[in-house]
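J.: one predicted model, sequence on top.
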Amino acid sequence: MHFIAETTSNGVSERLFALDDVHGVLWSPDGGGDRPLVLLGHGGGQHKRAEGLVARARRYVVDCGFAVAAIDAPGHGDRPKGERDERFAAGMKERIAAGKPVGPHVARYNEELAERVVPEWRAVLDALGVADGPVGYWGVSLGSAIGVPLVAAEPRITAAVFGLAGHEPLADAAARVTVPVEFLLQWDDELVPRASALALFDAFASREKTLHANPGRHAAVPAFEVESSQRFFSRHLAV
């Protein structure tokens, strides 16, 4: 892992890093020290420094004292688009132009991305020197498509916030998730059918899991859910 650049503002250190062809960012309280780590998974078409992701990371650092990391998924941010990424984009345009549903197309692409990104996230944890946690994971939509199989495979992650994702491609991985889960569901989601999202929540094997259902479409998750996730991670990552 190579740290490329570092800036500090208002008590938060932000360091850009590269691990092979993976590009990421690490936020932490100025001064460092061992702290719980939260991994952030960005949404489809976004990247590691999307405005909402950066704002969330800074709140986790300032309000909770956590370190926070995010990486670009393949074809996002600083990572070049490959043939599969270009096919996905073309397929989206065709479906939108024809008035066809895009949800199944997005789910298939997200499943492919997860196969590539889960090993990358685990390598980042190794490179950051994380031996046994505590580590949390937050990610909705694409962030859940990647995060559910990641949490199922990675024992260092001890709590997770998911949401805006459906049951079909994630059922097997969800059945292997046993850590505490907070799950966000948008009641009027135009991409993920409500019944599919509820089925995914039901599939988690966690003894502690909480469903947060709010009215609105896919991208209309209320801002107060950020505070809820802070309380959730503070309960489960405290050392």
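T.: Perfect, I can see it now.

J.: please make it C-alpha for all contacts and neighbour counts, starting now.
T.: OK.

J.: quick one: list the elements packing against the longest helix along the chain.
T.: Taking DSSP state H as the assignment, the helix of the chain that covers the most residues is helix 103-127. Counting contacts by 3 or more Cα pairs under 8 Å, 6 or more residues apart in numbering; DSSP states H and E, helix 103-127 is packed against helix 83-98, helix 142-153.

J.: tell me the buried residues in the longest one?
T.: Residues of helix 83-98 classed as buried by neighbour count (16 or more other Cα atoms under 10 Å): 85, 88, 92.

J.: what's it packed up against?
T.: Of the remaining helices and strands, those touching helix 83-98 by 3+ Cα pairs under 8 Å, 6+ apart are helix 103-127.

J.: what strand or helix carries residue 39?
T.: Using DSSP states H and E, the element containing residue 39 is strand 37-41.

J.: for the buried residues of helix 83-98, give me JSON lines that also has distance to residue 151.
T.: Compiled in JSON lines, the buried residues of helix 83-98 are given as follows (distance: Cα to Cα, whole Å):
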{"residue": "85", "distance to residue 151": "24"}
{"residue": "88", "distance to residue 151": "25"}
{"residue": "92", "distance to residue 151": "28"}
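
J.: try it against this one:
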Amino acid sequence: MHSLQFTAESSSNGMIERDFTVGDVPGVLFSPPSGADRAPLVLMGHGGGTHKKHPSMAGRARLLVTGCGFHAAVIDAPGHGDRPRTAHDEREIAELYRARAAGEPEGPIVVRYNAHLAELAVPEYRTTLDALQELPEIGPDGPVGYWGINMGTAIGVPFVAIEPRITAAVFGQHWPEALAEKAKGITVPVEFDLQWDDEHIPREAGLALFDAFASKEKSLHVNSGKHKELPRFEADSAVRFFARHLGGRAVTAPA
């Protein structure tokens, strides 16, 4: 079992940011300034081609930390961020760029590549959760959520499907291939984001993935717009969702 090692720490605007490693997997933990009291944890998965400290990750973490008093943690997916790319990574990325330049559908390549990354990342997320729960400010029995869109969904669905410690999850914007069968094993509350005019993921595909979740409580959030036009207010909705299901102080919408 790998222990968690903190490697750097900084703080700003009411949030502490601590870099860590679990084995050879790098991650970051965002926490409230008063770390003595236990608080819920939300694990997050970043999108394809980004990394653990991408502005979208830091922004969501800040909402969770300052809005709810939660901890939020992200690890770099294989081949992303501070992790080296393998020859397999390079081949898949080159094929994606080729298809994009030729105007061919990207979905089959993304689904295949993300499924490969998920096979590697799911055990890493479980090991990271083990290590984070050894911290006194998180503990072994507190509620845990998962939040991941795009590639974060490709990794998150198989992770949540086999991880009983996750009690609520936010997913969205992915194809059902390789995920629908695993989604049938998820029964925790789910919030799911879908872009109605997504140029990559047909709306029927997004709806099929949402339909596959076995959760008795699941909410579908549909907005007009293309793949990269998910409204920022959906992040506020996700934070309110986690506050309801993980506990925490009320979230006030920004003026």
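T.: Nice, I can see it. Computed from a predicted structure; not experimentally measured.

J.: overlay the chains and give the TM-score.
T.: The TM-score (TM-score structural alignment, normalised by the length of structure 1) is 0.97; 239 aligned residues with a Cα RMSD of 1.0 Å.

J.: residue 190 of structure 2 -> structure 1?
T.: Using TM-score structural alignment, the partner of residue 190 of structure 2 in structure 1 is residue 181.

J.: residue 158 is in contact with that match, correct?
T.: No. In this structure, residue 181 of structure 1 is not within contact of residue 158 by Cα atoms under 8 Å, at 9.3 Å.

J.: please say which of those two ends up with more neighbours.
T.: residue 181 (25 against 21; other Cα atoms under 10 Å).

J.: gap between the residue lying closest to that one once chain neighbours are set aside and residue 161 of structure 1?
T.: What sits nearest to residue 181 of structure 1 in space, not counting adjacent residues and going by Cα to Cα, 6 or more residues apart in numbering, is residue 209, at 4.6 Å. With distances defined as Cα to Cα, to the nearest Å, the gap from residue 209 of structure 1 to residue 161 of structure 1 amounts to 10 Å.

J.: and for residue 212 of structure 1?
T.: From residue 212 of structure 1 over to residue 161 of structure 1 (counting by Cα to Cα), the distance is 10 Å.

J.: nearest to residue 4 of structure 1, of the buried residues of helix 83-98 of structure 1?
T.: Among these, residue 85 lies closest to residue 4 of structure 1 (Cα to Cα), at 26.1 Å.

J.: what's the match for the closest one in structure 2?
T.: Aligned against structure 2 by TM-score structural alignment, residue 85 of structure 1 finds its counterpart in residue 89.

J.: likewise residue 171 of structure 1?
T.: The equivalent of residue 171 of structure 1 in structure 2 is residue 180 (alignment by TM-score structural alignment).

J.: ok, that match touching residue 212?
T.: Yes. Look at residue 180 of structure 2 against residue 212 with Cα under 8 Å: they come within range, at 5.5 Å.

J.: where do the helices of structure 1 begin and end?
T.: Shown for structure 1, the helices assigned by DSSP H span residues 51-64, 83-98, 103-127, 142-153, 171-174, 194-203, 224-237.

J.: tally of neighbours for residue 29 of structure 1?
T.: Applying other Cα under 10 Å, we find 23 residues neighbouring residue 29 of structure 1.

J.: number of nearby residues for residue 37 of structure 2?
T.: 11.

J.: I meant to write residue 42 of structure 1 there.
T.: With neighbours defined by other Cα under 10 Å, the count for residue 42 of structure 1 comes to 26.

J.: ok, for the equivalent of residue 199 of structure 1 over in structure 2, nearest residue in space, not its chain neighbours?
T.: Residue-level alignment of residue 199 of structure 1 against structure 2, with TM-score structural alignment as criterion, gives residue 208. Using Cα to Cα, 6+ apart and skipping residues adjacent in sequence, the residue nearest residue 208 of structure 2 is residue 176, 6.4 Å away.

J.: tell me how far the one you found lies from residue 222 of structure 2.
T.: Summarising the geometry, the distance separating residue 176 of structure 2 from residue 222 of structure 2, computed by Cα to Cα, is 16 Å.

J.: who has more neighbours out of those two?
T.: Ranked by neighbour count (other Cα under 10 Å), residue 176 of structure 2 and residue 222 place residue 176 first, with 22 against 18.

J.: just to revisit the earlier point, ok, the match of residue 171 of structure 1 - contacts?
T.: Residues in contact with residue 180 of structure 2, defined by Cα atoms under 8 Å, 6 or more residues apart in numbering, are 208, 209, 212, 213.

J.: alright, that wraps it up for me.
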